[in-house]
Structures are given as C-alpha cells and as structure tokens.
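**Student:** build the 3D model from these lines:
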Amino acid sequence: MVTVVAHPLLQHKLSLMRDIHTGVKEFRELASEVSLLLAYEAMRDLELTPQRLTTPLVEADFPMLSGKKLALVAILRAGLIMTDAIVDLVPAAKVGHIGLYRDPQSLKPVAYYNKLPADIAERRVFLTDPMLATGGSASAAIQSLKDAGAQSIKLMSILAAPEGIAVIERDHPEVEIVVAAVDSHLNEHGYIVPGLGDAGDRIYGTK
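**Tutor:** Model prediction:
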C-alpha cells in the first residue's frame, strides 16, 4: 500500500527541495521538515492507552503511547537526515543503520554496513530513504530487517518512482510505503524524474 501525504505545507516544502537554486543549508532544513510531516502520517496508527495523570486542576485519564516500541532505521547515507529529524519527535525510539549503495553500472544494491537494535523483533520499524528509485536498495534493506526478526515495517521516502514502488510491492507486499509524492518515471541512469536530483549530494554538498 502506498500513502501519498498531500498536505499543502509538505507539498510546498517539497517543491522548494526540487528547485535547483535551493542551497545545501536550506535543502537540509527542508528535508528535516518534510521528514517530520511524513512521520506524522506514518505513525498515525500508533496504539494509545489511557493513563492516570494529574493536571494542575484534576486527576484524570489521558491517552499515552502504548504497544510496541519504535525503531528508526536509516538507509545510509541519505536516510540519516530523516532519522535525525524524526528522533526528536520520538526520542525513545532506537536508531539503526543499513549501509547500501547502488552500483552505477548494474543499478543493484551493494551492502557494506548493518547495525540494528538487538530487540528489533519487538519494535515497530520505520525505514527511511529519501528516494525510492529503482527499489533495489529499499527492498534489500527490508529483507535485512526481516532477517534480523523485524515483523512490522513501514518505508518512508520523500519521493518515489512507480518502478521502485512496484519492486517493494512485489518483494514485500505487506510493507506500507509513505511518500510525499510519486513522480513520473526513472531516466536511463536510474534517477527519479522530475525528481530533485541526488538527495545525498544535495544534503551533504557532494557531487
């Protein structure tokens, strides 16, 4: 299932990210803000339970988070900007990292790092990767999470291409994808069109 978050604030910020004239500092800030808005939607179904609290006026029951604890897992390197922003929203979440890069010739994912919370099987996992392009890296990362015991996984991306969505739906049909937009297609180099360029390069000022 794909959820496109069409909130006007998010769409405005995404348009600014697309602009070639947006500099590194502003791009990072926008990526963080968009990530928070995506997390707001992705976490809409977190369980709540009443808990007895005392306000300055009365004692009463109020909703508090319950159920499985959370884990934020970034696909390195670009996914870091998303987890760093979202952890401010859910500071009790544990953070993991999966290192993958896309071979420029084969466009296949190559793994080079994997560090996940030991109790990943007991947590709801939110996997972050700004660009869901070919889908190869995200699919491989989801498989790594499953191999480690994760059972509840959502994928959060800023942009997605139909080709990448199709790969996730084929390989991991139970994983919900939460995105800000689904763009037209991939070009011959595997980049999302119209897209916003290489997210990692624009976040870190590299080429």
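**Student:** please count neighbours and contacts with C-alpha atoms only from this point.
**Tutor:** Noted.
**Student:** which stretches of the chain form strands?
**Tutor:** 2-4, 48-54, 59-65, 69-76, 94-102, 109-115, 123-128, 131-132, 152-160, 176-182, 185-186, 192-193 (DSSP state E).
**Student:** the third one vs strand 48-54, what angle?
**Tutor:** Between strand 59-65 and strand 48-54, the angle comes out at 140 degrees (axes from the mean of the first three to the mean of the last three Cα atoms, to 10 degrees).
**Student:** and for the fifth one?
**Tutor:** For strand 94-102 and strand 48-54, the angle between their directions (the same axes, to 10 degrees) works out to 140 degrees.
**Student:** here's the other one to compare against:
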Amino acid sequence: MTDAPLPRPVLASGFDIPANVVVVDHPLVQHKLTRLREAATSTAGFRRLTRELSLLLAYEATRDLPLEMEQIETPLEPMTAPKLSGKKLCFVSILRAGNGILDGMLDLVPAARVGHIGLYRDPKTLQPVEYYVKLPEDMAERVCIAVDPMLATGHSAAAAIERLKRSGANAIVFVCLLSVPEGLRTLCAAHPDVKIVTASIDRELDGHGYIRPGLGDAGDRLFGTR
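**Tutor:** Now for the predicted structure:
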C-alpha cells in the first residue's frame, strides 16, 4: 500500500506560518477536530472531543520541558534515568472556554498547578476586558501553558500573556484548537517569544470576530449555552 501524503490542516491560503507556531497535523488530532467542528455534535460529544484533543495537544506543548537525571532501581538493576526538572507545570485557563482544554491537560499532568485569567471580549470594540486573575506563586520558576480553544483576534490571548509576564512568568506556551492569520499576527507581534500550538489555521475572521469555517462559539458548545 502506498502512503498518501497527509493533508495539511491549514485552511488559510497564502499565509506564511511564523517560526514560533506549531500546527499539530497528527491524524488523530485532525480526525477529532473534524468531529468537533460538526454542527450535529452534541454538547456531551463536544466536551469529550475537546478533552481528548487537549490531551493530544499537550504532548506537543510539553515537548521542550527540561529534564534531569536521577539514580533509580529497576527490578533488575540500578540505572540513571530522566525525570522532569524544576518546579511543576502551571496550566492557565483563559475563562471561560479555556476550562474545556484544561481538563484534558490535567489528565496528562495531574500534578500541575492551575491558574485562571478571566477575560471577556467587548462586543463593540472586540478588545479584552479583565475581570478575574488567580495564579500560583513562583510563576518565574514554572513553565506556563495558557489555554483557550480559539485564537480569533488575538487580543485576549495577548492580554492574558501580558498578565502572565507581569506575574513573573517567562517560559510561556499558548495552546488553542483553532487559530486564524489575524490572531496569529497579533499574538506573534505582541509576544514573539511565546510558542503557539494549534490544530488548525482557519481561513479568516468574519465581521463579528468569529473564526471561519471554525466550529462556532466554543464556550457555548462546551456549556450548552447560547
């Protein structure tokens, strides 16, 4: 059997992907994302798929975690083996939809610390408004992974990361299910040092700031609201 080339999960044509952006093209990720996009997917199914996708994306988001060696005893002999180095991870959910991704990440790293940043987008200006922040201590000593299903205009993500930097965080990864060129340009311009992990770069934003083709409002679909 001849292996067919894997279709690229990038729906935006003519967009040069920045060096700090990783598009996860694993077949399982792309399959689950397709099921997630479907309008017929139930609230329960949307939650389950989001959780499964976030666990898979977490592998890429944590790829560069530092390791150190320690001496252990296997049932057969002693050996020197790698383990994670330094303080525990910190996952930061950008409320409210970020909580849907948070659950899957914690399945993979249950000992991680968790922070929350509450932002809402002003419907007229599309600018983020902060209403809640709760973060762990010693942020400067932790790798921080900020999560939000959608990177649309990029303003909320940029504001959240700016808030994390003010708290002392200096090793930050941003993870989202969907992005668009507009949002990537905004976030990369504001924070070129931040790695961005996404499952797709969709075509564009519409006049209301929604990702097209997208998957609708992630928060509404996660929580069964309108």
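**Student:** TM-score for the pair, please.
**Tutor:** The TM-score (TM-score structural alignment, normalised by the length of structure 1) is 0.97; 207 aligned residues with a Cα RMSD of 0.9 Å.
**Student:** contact partners for the most centrally placed residue in structure 2?
**Tutor:** For structure 2, V175 is the residue whose C-alpha lies nearest the centre (Cα atoms, centre = their mean; 1.6 Å). Applying Cα atoms under 8 Å, 6 or more residues apart in numbering, we find V175 of structure 2 in contact with L57, A61, I145, A146, V147, D148, P149, I196, V197, T198.
**Student:** again with G224 of structure 2
**Tutor:** The neighbours of G224 of structure 2, taking Cα under 8 Å, 6+ apart as the test, are T43.
**Student:** coming back round to it: with distance to K146 of structure 1 added, can I get the strands of structure 1 in TSV?
**Tutor:** Shown next, in TSV, are the strands of structure 1 (distance: least, Cα to Cα, whole Å):
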stretch	distance to K146 of structure 1
strand 2-4	20
strand 48-54	26
strand 59-65	24
strand 69-76	13
strand 94-102	13
strand 109-115	13
strand 123-128	10
strand 131-132	19
strand 152-160	9
strand 176-182	14
strand 185-186	27
strand 192-193	27
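**Student:** right, so the ones you listed: which one is the most enclosed?
**Tutor:** Using mean count of other Cα atoms under 10 Å, the stretch among the strands of structure 1 with the largest mean neighbour count is strand 131-132, at a mean of 28.
**Student:** where does that strand end up in structure 2?
**Tutor:** Mapping strand 131-132 of structure 1 onto structure 2 (TM-score structural alignment) gives residues 150-151.
**Student:** repeat for stretch 174-186 of structure 1
**Tutor:** The aligned range for stretch 174-186 of structure 1 is 193-205, by TM-score structural alignment.
**Student:** gap between the two ends of that stretch?
**Tutor:** 24 Å (Cα to Cα, to the nearest Å).
**Student:** what's next to it, contact-wise?
**Tutor:** Contacts for stretch 193-205 of structure 2 (Cα under 8 Å, 6+ apart): 9-13, 20-25, 29-30, 33, 57, 60-61, 152-153, 171-182, 188, 211-214.
**Student:** where does the longest helix along structure 2 end up in structure 1?
**Tutor:** Secondary structure of structure 2 per DSSP state H: the longest helix is helix 43-61. Aligned by TM-score structural alignment, helix 43-61 of structure 2 falls on residues 24-42 of structure 1.
**Student:** cool, stretch 97-113 of structure 2 as well?
**Tutor:** With TM-score structural alignment as the criterion, stretch 97-113 of structure 2 aligns to 78-94.
**Student:** tell me the span between the first and last residue of that stretch.
**Tutor:** 18 Å.
**Student:** can you give me the buried ones in it?
**Tutor:** A78, G79, L80, I81, M82, T83, D84, A85, I86, V87, A93, K94 (16 or more other Cα atoms under 10 Å).
**Student:** in helices, which of the residues you listed appear?
**Tutor:** Short answer: the buried residues of stretch 78-94 of structure 1 in helices (DSSP H) are L80, I81, M82, T83, D84, A85, I86.
**Student:** and Q143 of structure 1, what pairs with it in structure 2?
**Tutor:** Using TM-score structural alignment as the criterion, Q143 of structure 1 maps onto E162 of structure 2.
**Student:** check contacts around that match.
**Tutor:** By Cα under 8 Å, 6+ apart, E162 of structure 2 has no neighbours at all.
**Student:** how about CSV for the ones in helices among the buried residues of stretch 78-94 of structure 1, with distance to A74 of structure 1 added?
**Tutor:** Formatted as CSV, those follow (distance: Cα to Cα, whole Å):
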residue, distance to A74 of structure 1
L80, 5
I81, 9
M82, 8
T83, 6
D84, 9
A85, 11
I86, 11
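**Student:** out of these, flag the one nearest to Y101 of structure 1.
**Tutor:** L80 (14.0 Å; Cα to Cα).
**Student:** thought that closest one was touching L72?
**Tutor:** No: counting by Cα atoms under 8 Å, L80 of structure 1 sits too far from L72 to count as a contact (9.8 Å).
**Student:** overlap in contacts, these two.
**Tutor:** Residues touching both L80 of structure 1 and L72 (Cα under 8 Å, 6+ apart): T128.
**Student:** so what's the residue in structure 1 sticking out farthest from the centre up against?
**Tutor:** The centre of structure 1 is farthest from one residue, L57, which by Cα atoms, centre = their mean lies 40.1 Å away. By Cα under 8 Å, 6+ apart, L57 of structure 1 lies in contact with nothing.
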